[in-house]
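Colleague: Take this sequence and fold it.
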Amino acid sequence: MLGFVQSALTYIIPFLLVLTLVVTVHELGHFLAARSFGVAVDRFSIGFGRAIARWTDKSGVEWRVGWMPLGGYVRFAGDANAASVPDGEDLEVMRREIEAREGTGAAARYYHFKPIWQRAVIAAAGPFANFFLAVALFAVLLMAFGKTIYPARVDGVVPGSPAEHAGFQVGDRVIEADGRRIESFLELRQIVFLRAGAQIDFVVDRGGRTLTLTATPERRVVSDEMGGEQRVGVLGLEARESFNDREVRRYNPIQAIGGGAAMTWNILDTTVYYLGRLVSGRETADQLGGPLRIAQVSGKAAQAGAEGASDIGQVLLGSGVALLNLAAVLSVGIGFMNLLPVPVLDGGHLLFYAYEAVARRPLKAEVQAAGYRLGLALLVGLMLFATWNDLQQLRVFKILGGLLS
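Modeller: Coordinates of the predicted model:
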């Protein structure tokens, strides 16, 4: 029993806090955009399931808190169609029913009768709310704590590694990799991880001289900080982070917003690059994670943030900071995923609206329904694959095999 409680506090609660924050902000983006265009909204819910608290505001919106804290949702008035884009016949029937019930012109308040551009803005507002959340969280952390940077200095070169073959030497400082400015060894490692088998040009500072070296990272199995294993690109460079070498960069509010935007863009750019290599077969799916990985990362982040704390206040502060950073990263991922042109996701709605704008009529309901089923199947399949990947990464099958043998 004690072990279960400890696991809940360590993994489940941080996971729920992070997920609920990110998904609620996503839905809040849809809600605020809809209200700005005068769309009638029935309900905004934080969490799912039976309500443990509810109230109705002056505009008639029911606000509720569900007992299952796994995100939330916003429900527009009359939003019964699964794809949220009824066809022409459905729209006409809906209009007659609304006007018979509420009077002439009442349909103008409903989402489906708004101009296409307004519906597109509402659909895109959720993902962009996630991007804004990431920028805001990164900015707050930069203002409060600054950014700790350890220079990308080479303290060791593994014999026989791609780095040795390329001519790297101890004392080199990497200032550019694959055309990107490098400020820290962490940034260098992130670039190398995703470029196994790809030739990379490096610009290094060697005793005041600027040199260009070319190396191709080789794919190796490495253990990550979460206890799992991944096949990533490895160059063979070693660094020893010294307290005397570190630089703590401070940010004013304007600089912090710019820094937060840059960090958000970097995550997006890295995600697109990784997916491009994955689709082309040049990258493995090791880094695709599902809810198990998110829960594990949430727990590890909370533990790492609390490490070394001397009292409960420092524990909460450290854990909170780590989870806010994780929430920012996850928010970018959820925002990007929802913009993919897959029915069921916001990007799928935008795809339907693009067709409607060109054809001057909504897509037929049967086609939308088929697209919805296909999109749902793809989403479920991806989730199952990610969960299977999580189990493998966490070496669950090896552990079970050892217990059963």
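
Colleague: use CA for all of it now, contacts and neighbours both
Modeller: Noted.

Colleague: pretty sure Gly72 is in a strand, no?
Modeller: Yes - assessed by DSSP: H, G, I helix; E, B strand; the rest coil, Gly72 belongs to a strand.

Colleague: doesn't Leu19 make contact with it?
Modeller: No - counting by CA atoms under 8 Å, Gly72 does not reach Leu19; the two are 9.7 Å apart.

Colleague: Overlap in contacts, these two.
Modeller: By CA atoms under 8 Å, 6 or more residues apart in numbering, Gly72 and Leu19 have no common neighbours.

Colleague: And for Thr10, nearest residue in space, chain neighbours not counted?
Modeller: Closest residue to Thr10 apart from its sequence neighbours, by CA to CA, 6 or more residues apart in numbering: Gly299 at 5.0 Å.

Colleague: Identify each buried residue in the host helix or strand of that neighbour, please.
Modeller: Element membership of Gly299, judged by DSSP states H and E, is helix 291-306. Counting neighbours by 16 or more other CA atoms under 10 Å, one finds that the buried residues in helix 291-306 are 292-303, 305-306.

Colleague: what about that helix, distance to the chain center?
Modeller: Centroid separation for helix 291-306 versus its chain: 15 Å, with CA atoms, centre = their mean, to the nearest Å.

Colleague: which helices and strands does it pack with?
Modeller: When contacts are defined as 3 or more CA pairs under 8 Å, 6 or more residues apart in numbering; DSSP states H and E, helix 291-306 sits against helix 13-36, helix 312-338, helix 365-393.

Colleague: Only the buried residues of the last one, if you could.
Modeller: Residues of helix 365-393 classed as buried under the neighbour-count rule (16+ other CA under 10 Å) are 365, 368-369, 371-373, 375-376, 379, 383, 385-391, 393.

Colleague: Another sequence for comparison is provided below:
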Amino acid sequence: MFNILYNIIIFTITISSLIIVHECGHFYTARFFNIYVECFSLGFGKKIFEYNDKYGTNYIIRLIPLGGYVKMPDLIKKNTLKYNFKKYKFIFFNQLSFFKKILIILGGPFANIIFAILIYWVIFFIGFPIKKTIINEINYISIANDIGLKSNFEIKKINGVNISDWNIFNIELMKNINSNKKINLEINKINSNILIKKTLYIYKKSIKSLKEKNLIFTLGIIPKGLKIIPIINYIIPGSVAEKLKLHIGDKIINIEGKKFTNWYNFQKFIYQNNNKTIHFSINRNKKNVNFTISPSFTKFKKIHFLGFLPKIINIKDTSEIICKFNLFKALQKSLKKTVNLTKLIINSFINLFYNKNNIYKLNGPISIGYIAGKLIRNSFIYYFMFLALININLSIINLFPFPILDGGQLLFLFFEKIIGKKIPYKFKKLIYNISIIILIIIMGITFINDFKQF
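Modeller: Purely as a prediction, here's the structure:
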């Protein structure tokens, strides 16, 4: 119960910061052009705070922190006459030039990007931990094992790009998988300078059914700093493990009378004894329970062949180092990081539209709260890096040509410029209402996806 409450609090702080930054981008761009701002609202639902300033702006905080807006009326209203417009030299949105209107609309997304750059700049300057790409373990039934990757090897390059940590490796993997190209790896054994070349042939089609979002685990690589322990952490519905009535928390202690040594050998033994009777024992509630299985699978059904996943824990990692840069270099790194992530996110959205089934992989507020809560417990650095990432996400999403988003406002603006007159209010309202319904449906799907995951 405490964890749920904690995650809700962290989620509220995280989402609120995103929205405040975004709406402040619109607000201060409008103020720069001396535009009269009628309302600055955060969230929706019941009002929990309200304040009016001397400029006639009504500041509102509402109960549910999932949105916000800055209202700039086109015409003066009766209730605004009490404010001295001549004194503050206010003008209205419709009095602005076409270019200035665009700048105000782009102010929100631009503010999120700037915020992400600032976060990365500070992190790169004060220092952040990186984990060298040293392999700790390999899954036997995996792509990594098929191409000959082994423990205590370090991945140095991927398609000619130098790799310094697992985060960069994962990003480069995503780039190359999305382009459906073969992936060339260069690895070396620890304390050796001899580079060995390996080639991965992996495509989007071959990973679309997998649940892992981290492609490193998908390949079957367990990085140094993580260790597989023989405790069942997840059981796939309808699998052999479920039919055997194995439970989450069961600990594998031996197989065919031999003590369990490591996950690699366990998988290897099971796979090499296809269609044979195998005996193994688990410990459950301090009692040993024996099981008998006759695994039967083809080369097309290797992944999760028994239908359970082991527990992976963090262990002391001597390969972790603190990386930091001077102020100027940190800014360069920050800009490069933001540009690379922006490209990656855009490519991810493009792939989303190409494959309609990908919408069922979209995450929503529950996932954000869970990830944010987990990260802030482990490291403030990783939490702020995540915060920067979702700021970039929000910036890009808001530029979609969807009526209630900034991209939709730009679309209306350009359309009005082309036809030379304003779009009728009734038509705009109809489009807004339709888009709200679509947005609610998408949000509903993300909630369902989150509930399935957690």
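
Colleague: quick one: TM-score?
Modeller: Scored against TM-score structural alignment, normalised by the length of structure 1, the superposed chains reach a TM-score of 0.74; 355 aligned residues with a CA RMSD of 3.7 Å.

Colleague: From Val39 of structure 1, how far off is Leu400 of structure 1?
Modeller: To Val39 of structure 1, Leu400 of structure 1 is 53 Å away according to CA to CA, to the nearest Å.

Colleague: Just want to know which of these two has more residues nearby.
Modeller: Using other CA atoms under 10 Å as the criterion, Leu400 of structure 1 and Val39 rank with Val39 on top: 24 against 10.

Colleague: ok now do the aligned partner of the more buried one in structure 2, which residues does it touch?
Modeller: Taking TM-score structural alignment, Val39 of structure 1 has Ile35 as its aligned residue in structure 2. Taking CA under 8 Å, 6+ apart, we find Ile35 of structure 2 in contact with 72, 90-93.

Colleague: could the residues you listed be laid out in CSV, adding neighbour count and secondary structure?
Modeller: Formatted as CSV, the contacts of Ile35 of structure 2 follow (neighbours: other CA atoms under 10 Å; DSSP: H, G, I helix; E, B strand; the rest coil):
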residue, neighbour count, secondary structure
Met72, 18, coil
Phe90, 17, coil
Ile91, 19, strand
Phe92, 17, coil
Phe93, 21, helix
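
Colleague: And those, which two are furthest apart?
Modeller: For the contacts of Ile35 of structure 2, the maximum inter-member distance is 11.3 Å, found between Met72 and Phe90 (CA to CA).

Colleague: hmm, back to that, with distance to Thr104 of structure 1 as added columns, please give the helices and strands packed on helix 291-306 of structure 1 in CSV.
Modeller: CSV is the format used below for those (distance: least, CA to CA, whole Å):
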stretch, distance to Thr104 of structure 1
helix 13-36, 21
helix 312-338, 36
helix 365-393, 26
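
Colleague: which residues touch the residue mapped onto Thr57 of structure 2 from structure 1?
Modeller: Correspondence of Thr57 of structure 2 to structure 1, assessed by TM-score structural alignment: Val61. The contact partners of Val61 of structure 1, by CA under 8 Å, 6+ apart, come to 41-44.

Colleague: Compute the distance between the residue nearest to Gly71 of structure 1 when sequence neighbours are not counted and Gly88 of structure 1, please.
Modeller: In space, and not counting its chain neighbours, Gly71 of structure 1 is closest to Thr20: 4.2 Å by CA to CA, 6+ apart. Distance, Thr20 of structure 1 to Gly88 of structure 1, using CA to CA: 36 Å.

Colleague: Show me which of those two is the more surrounded one.
Modeller: Taking other CA under 10 Å, Thr20 of structure 1 and Gly88 do not tie; Thr20 has more neighbours (20 against 14).

Colleague: before we move on, back to that, among the contacts of Val61 of structure 1, which ones are buried?
Modeller: Here, 16+ other CA under 10 Å leaves 41-44 buried among the contacts of Val61 of structure 1.

Colleague: What are the boundaries of the helices in structure 2?
Modeller: Along structure 2, the stretches classed as helices by DSSP state H are 2-32, 85-88, 98-126, 143-146, 166-178, 204-207, 215-219, 240-243, 263-272, 327-354, 365-378, 380-397, 406-419, 425-453.

Colleague: In CSV: the ones you listed, plus distance to Asn288 of structure 2.
Modeller: Output for these, formatted as CSV (distance: least, CA to CA, whole Å):
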stretch, distance to Asn288 of structure 2
helix 2-32, 32
helix 85-88, 80
helix 98-126, 49
helix 143-146, 32
helix 166-178, 38
helix 204-207, 36
helix 215-219, 30
helix 240-243, 17
helix 263-272, 18
helix 327-354, 47
helix 365-378, 33
helix 380-397, 40
helix 406-419, 60
helix 425-453, 31
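
Colleague: Of all these, which one comes closest to Leu226 of structure 2?
Modeller: Closest of the helices of structure 2 to Leu226 of structure 2 is helix 215-219, at 11.0 Å (criterion: CA to CA).

Colleague: What does Ala111 of structure 2 correspond to in structure 1?
Modeller: Aligning on TM-score structural alignment places Ala111 of structure 2 opposite Ala129 in structure 1.

Colleague: Oops, could you answer that again for Leu410 of structure 2 instead?
Modeller: When structure 1 is aligned by TM-score structural alignment, Leu410 of structure 2 is paired with Leu350.

Colleague: now that match: how far from Ser331 of structure 1?
Modeller: With CA to CA as the criterion, Leu350 of structure 1 and Ser331 of structure 1 are 20 Å apart.

Colleague: Give me the more crowded residue out of these two.
Modeller: For Leu350 of structure 1 versus Ser331, neighbours defined as other CA under 10 Å are more numerous around Ser331 (30 against 24).

Colleague: Excluding sequence neighbours, find me the nearest residue to that one.
Modeller: Asn130 (5.1 Å).

Colleague: Asn288 of structure 2 - how many residues pack around it?
Modeller: Using other CA under 10 Å, Asn288 of structure 2 has 13 neighbouring residues.

Colleague: how about the nearest residue to it once chain neighbours are set aside, what does it touch?
Modeller: Of all residues not flanking Asn288 of structure 2 in the chain, Ile282 sits nearest, at 5.6 Å (CA to CA, 6+ apart). Shown in contact with Ile282 of structure 2 (CA under 8 Å, 6+ apart): 250-254, 288-291.

Colleague: please redo it, this time with the cut-off set to 6 Å
Modeller: By CA atoms under 6 Å, 6 or more residues apart in numbering, the contact set of Ile282 of structure 2 is 251-253, 288-289.

Colleague: cool, and Ala53 of structure 1?
Modeller: If you count contacts by CA under 6 Å, 6+ apart, Ala53 of structure 1 has them with 64-65.

Colleague: same thing with the one 10 residues further on?
Modeller: Trp63 of structure 1 makes contact with 43-45, 54-56, according to CA under 6 Å, 6+ apart.
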